[in-house]
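Asker: After the sequence you'll find the predicted model.
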Amino acid sequence: MRIGFFTDSYHPYTSGVVRSLEIFQEELRCRGHQVYIFAPNYPDCPPEEDVFRFFSIPAVTQKNFTLAVPLSPTLSRRVKSLELDIVHVHSPFLLGSVGARWARRLGLPLVFTYHTRYEEYVHYFPFFPQVSRPVVRYYVRDFSNRCNLVVAPSGSMAEKLQGDGVRSPVTVVPTGIRYARLQGGEPGWLRHRYGIPEGVPVLLYVGRLAREKNLEFLLEAFQQILRQEPECRLVMVGSGPAREELVRRAARLGVAGRLVFTGVLPPPEVANCYQGADLFLFASLTETQGLVLVEAMAAGLPVVAVQAGGVTDVLQDGRQGFISQEKVQDLAAKALLLLRDPELRRQMGARARERAQEFTAERCTDRLLAAYNLVLTQETRFSRAG
């Protein structure tokens, strides 16, 4: 099968969307399928085989993020020469719209993955959120209804899309994880690298440092935890536009001395962090799946996360950890309960590993290929585009 991925973000930028693209294209290529990536360009980005980069400009509101200019004099020749079987877009905006246009021109099936709750990211837009939120919701619904198939990363997101008025078929395909790779790692690496003494509890967050991740709430919960466990550390792996504000917020809360910002780490070192921590904390309310939750669980970490769509599709309350209300005291209390009970942590960690096996890259790619085969057997090819 010859598949065209059109995306508004790709490496070297780091995000859950980019991670999903990397995992699926790697697994699809291992199975003999050909995957072609159409993506923005980034400074000093080396050429890659089967990756077509668009001229791009820096985004004003996000450092290291670029916006593709959806025009290219060579695009028509390139797309036609590939003889694609299916177009899979990973954004409804710039390059997603380019992919949709070419699917219509070539009479190809169009698949769209709803990776992001876009209306929750309007603080990055250069106009008022109260105006842009409903506009974005309407636009995404309209784009979805011009696709042959919409992929939701979780059941709760599928329900949301249908509740928002999406009439196109919606199927659930989570992003998978490389389970075996997360079983490895060096448990002592994290403490050695960041000078954390043995016996000191380590809490872990992995992800972008961004407003939509609800990280100020997480710092407030950490402040509560420190009142009971004053030697505890919170390690935050990742980078993003909110980093400097989080540093200032940590200082105001008096937790800066117990907080570690690692910046972006390569995957093997992220695996080391999972192996070296005692507990994973997560407070985001905007996830479509929560891929890092599955990664943490695969490494045997129990999780305490705020109740939200996407999170509850992965984490079973009382089984692999706890689901908290969006209350600082509740998240802190559940984290403290696990920190003080090593046997409960062990039991929940074992169940977390078992649960994570349901989200392997192999299983999730099976589901994606089943979705592709479904739309390929349909007689209509993008007939709704009109």
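Answerer: On my side now, so go ahead. No experiment lies behind these values; they were computed from the predicted model shown.

Asker: from here on, contacts and neighbour counts on C-alpha atoms
Answerer: OK.

Asker: can you give me the strands for the stretch 251-386 of the chain?
Answerer: 259-263, 279-282, 303-306, 321-324 (DSSP state E, counting those that start in this stretch).

Asker: what's the closest of these to residue 342?
Answerer: In terms of CA to CA, the element of these nearest to residue 342 is strand 279-282, at 10.7 Å.

Asker: Show me what the closest one is packed up against.
Answerer: strand 202-206, helix 291-298, strand 303-306, helix 328-339 (3 or more CA pairs under 8 Å, 6 or more residues apart in numbering; DSSP states H and E).

Asker: that older thread, now render the strands of the stretch 251-386 of the chain as CSV, adding mean neighbour count and distance to residue 64.
Answerer: Below are these laid out as CSV (neighbours: other CA atoms under 10 Å; distance: least, CA to CA, whole Å):
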stretch, mean neighbour count, distance to residue 64
strand 259-263, 17, 13
strand 279-282, 26, 24
strand 303-306, 27, 28
strand 321-324, 24, 33
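
Asker: Turn those strands into CSV, columns for distance to residue 295.
Answerer: Converted to CSV, those look like this (distance: least, CA to CA, whole Å):
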stretch, distance to residue 295
strand 259-263, 18
strand 279-282, 10
strand 303-306, 11
strand 321-324, 14
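
Asker: circling back to that earlier point, who wins for proximity to residue 29 among the helices and strands packed on strand 279-282?
Answerer: Taking CA to CA, helix 291-298 is the member of the helices and strands packed on strand 279-282 nearest to residue 29, at 21.4 Å.

Asker: Included below, for side-by-side comparison, is a second structure:
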Amino acid sequence: MNIGIFSDVYFPQKNGVSTAVKLYKDEMEKLGHNVYLFIPKYSKNYKRNEKNVFEFPAIKFLFEKEQRIALPLSTDIFKIKDLNLDIIHSQDPFSMGIFAEFMSKLLKIKHVGTHHTMYEYYRNYLPLIIRPTLKQTQRMIRNWCLKLDKVISPTNNIKDLLVSYGVPDDHVIVIPTGIDTEKFNKEIIWNLRDEYNILPEEKVLLFVGRLGQEKNIDFLIKVFHKVFHEERNIRFVIIGDGIEKNKLEELVVDLDLHERVIFTGSQPRENVIDAYKQADLFIFASYTETQGLVVLESMAAGTPVVALGKMGVYDLLNHENAGGIMVKDLNEDIFVHEILKVLKDENLYNTLSKNAINFVKENYSIEVSVRKIIDVYKNVLEY
């Protein structure tokens, strides 16, 4: 099968959608399919060494420098027809998603899309003068979904949300974004403790993700401040970058935690996986996750999770024996209680760690997810 994947984000951008697209492409190619990726060009100086990737001129999004707005004005447009695509799979409704819709109609190719992101919670990145209302954003999402031949949702929770917006129930298929579990079995190369002088007896709490307001990292830092008063041999490692970094660093200084909290900045994926495996506990309080890939990745590494149970994360941790503890509300004291309980109870910790690995392998491997996506393609092509 010849598959065209259209996305507005891809590596070197580090986020859940970039990871998902890379995993889709690699696994589909392992199965013998030809996968062609259409993305914005990241920068003039960034040289990509990957086959079947078509880059289009792009400009930086004014209000979020890591994001790109593609301008599909390239001679590569004329090459698309020669690829004989069987299916188009778009990952968002923006510049490349619009281009995907155009090519789908022009070439009469079926068009599937995945709803990765809760765009409603990202409106604050736009200035008020051009910021859509909540209703307008929901209408945009609904209209995009209705133009697709089928919508893929990572969780049942997100499917229910799309249905509430007016998307027909049978138009949405739930397929979790999988994890490449084999990569979590490799030996550790990046020694996090050596690099940041973390003592052997010190516990490590970990957060991985973009440093944005919706991730509630300031809440996690305040939680860590309280944990530190109960458990002195502990550090908090924050991996990622974003517009909130300066504010978060200031908060760390204000709370006198500058020797306890480590900001590593963005890291290569291999380093991130090594960090999961060296951490003692992963903590997460985002309320915008359609699935929460970083939560799954931590569990794949055998590192238990204490996380806010909203949206996609709820669908993960609501399962019995999932390998994590779900906190229902943003309550600092409850978070602190659950973190300390896991760290101090060795039997509980070991049980959560074992359950986490098994839960991901059995339910969220990339092999299982991609085979389900290919089945969606086949079903769409039959109509």
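Answerer: In hand now; what should we look at? Only a predicted model underlies this, so the values are computations on that prediction, with no experimental measurement involved.

Asker: hmm, back to that, nearest to residue 154 of the first structure, of the helices and strands packed on strand 279-282 of the first structure?
Answerer: Closest to residue 154 of the first structure of these, according to CA to CA: helix 291-298, at 10.6 Å.

Asker: now residue 212 of the second structure: how far from residue 68 of the second structure?
Answerer: 17 Å (CA to CA, to the nearest Å).

Asker: ok, these two, which is more surrounded?
Answerer: residue 68 (23 against 19; other CA atoms under 10 Å).

Asker: Which helix or strand contains that one?
Answerer: strand 64-70 (DSSP states H and E).

Asker: quick one: buried residues of that strand?
Answerer: 66-70 (16 or more other CA atoms under 10 Å).

Asker: And the helices in the stretch 51-200 of the first structure, which stretches?
Answerer: 75-82, 94-106, 129-144, 155-163, 179-183, 189-194 (DSSP state H, counting those that start in this stretch).

Asker: Can you state the residues of the first structure onto which the strand holding residue 68 of the second structure aligns?
Answerer: The aligned range for strand 64-70 of the second structure in the first structure is 62-68, by TM-score structural alignment.

Asker: Tell me which of the helices and strands packed on strand 279-282 of the first structure lies nearest to residue 49 of the first structure.
Answerer: In terms of CA to CA, the element of these nearest to residue 49 of the first structure is helix 291-298, at 27.0 Å.

Asker: In the second structure, what stretch matches that closest one?
Answerer: Aligning helix 291-298 of the first structure against the second structure (TM-score structural alignment) gives residues 293-300.

Asker: re the thing from before, what's next to the match of strand 64-70 of the second structure, contact-wise?
Answerer: 8-9, 13, 39-42, 54-59, 94-95, 124, 240-241 (CA atoms under 8 Å, 6 or more residues apart in numbering).

Asker: go on, stretch 118-131 of the first structure?
Answerer: Contacts of stretch 118-131 of the first structure (CA under 8 Å, 6+ apart): 61-62, 132-134, 136-137, 212, 286.

Asker: which one's the longest strand in the first structure?
Answerer: Identified as the longest strand of the first structure according to DSSP state E is strand 34-40.

Asker: quick one: it to the second structure mean distance?
Answerer: Taking mean CA distance after the TM-score superposition for the first structure, the mean distance separating strand 34-40 of the first structure from the aligned residues in the second structure is 0.9 Å.

Asker: can you state the direction angle for that strand and helix 75-82?
Answerer: 170 degrees (axes from the mean of the first three to the mean of the last three CA atoms, to 10 degrees).

Asker: other SSEs contacting strand 34-40 of the first structure?
Answerer: strand 2-6, helix 16-30, strand 51-54, strand 66-68.

Asker: could you redo the ones you listed as TSV and give each row distance to residue 186 of the first structure?
Answerer: Below are these laid out as TSV (distance: least, CA to CA, whole Å):
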stretch	distance to residue 186 of the first structure
strand 2-6	35
helix 16-30	22
strand 51-54	34
strand 66-68	35
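
Asker: among the ones you listed, which is nearest residue 100 of the first structure?
Answerer: Here strand 2-6 is closest among those (CA to CA), at 8.9 Å.

Asker: list the buried ones in that closest one?
Answerer: Buried, per 16+ other CA under 10 Å, within strand 2-6 of the first structure: 3-6.

Asker: Which of these sits closest to residue 299 of the first structure?
Answerer: residue 5 (29.7 Å).

Asker: what's the matching range in the second structure for stretch 223-232 of the first structure?
Answerer: Counting by TM-score structural alignment, stretch 223-232 of the first structure pairs with residues 225-234 of the second structure.

Asker: can you list contacts of the matching stretch?
Answerer: 201-205, 255, 257, 260, 336, 339-340.

Asker: can we see that at 6 Å?
Answerer: Outside of stretch 225-234 of the second structure, the residues within contact range by CA atoms under 6 Å, 6 or more residues apart in numbering are 202-204, 336.

Asker: Filter those residues down to the buried ones, ChimeraX style.
Answerer: The ChimeraX selection below is limited to those of the contacts of stretch 225-234 of the second structure classed as buried (16+ other CA under 10 Å):
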select :203,204,336
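
Asker: mind putting the contacts of stretch 225-234 of the second structure in TSV, distance to residue 181 of the second structure included?
Answerer: Shown next, in TSV, are these (distance: CA to CA, whole Å):
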residue	distance to residue 181 of the second structure
202	27
203	25
204	22
336	30
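
Asker: Find the pair from the contacts of stretch 225-234 of the second structure with maximum spatial separation.
Answerer: Top of the distance list for the contacts of stretch 225-234 of the second structure (CA to CA): 202 and 336, 17.1 Å.

Asker: ok, for residue 245 of the second structure, nearest residue in space, not its chain neighbours?
Answerer: residue 211 (6.0 Å; CA to CA, 6 or more residues apart in numbering).

Asker: whoops, I mixed them up, residue 353 of the first structure
Answerer: residue 298 (4.5 Å).

Asker: quick one, which of the strands of the stretch 251-386 of the first structure is nearest to residue 294 of the first structure?
Answerer: Using CA to CA, these put strand 303-306 closest to residue 294 of the first structure, at 9.6 Å.

Asker: Need the residues that contact that closest one.
Answerer: Strand 303-306 of the first structure has contacts (CA under 6 Å, 6+ apart) with 280-283, 321-326.

Asker: Many thanks, we can stop here.
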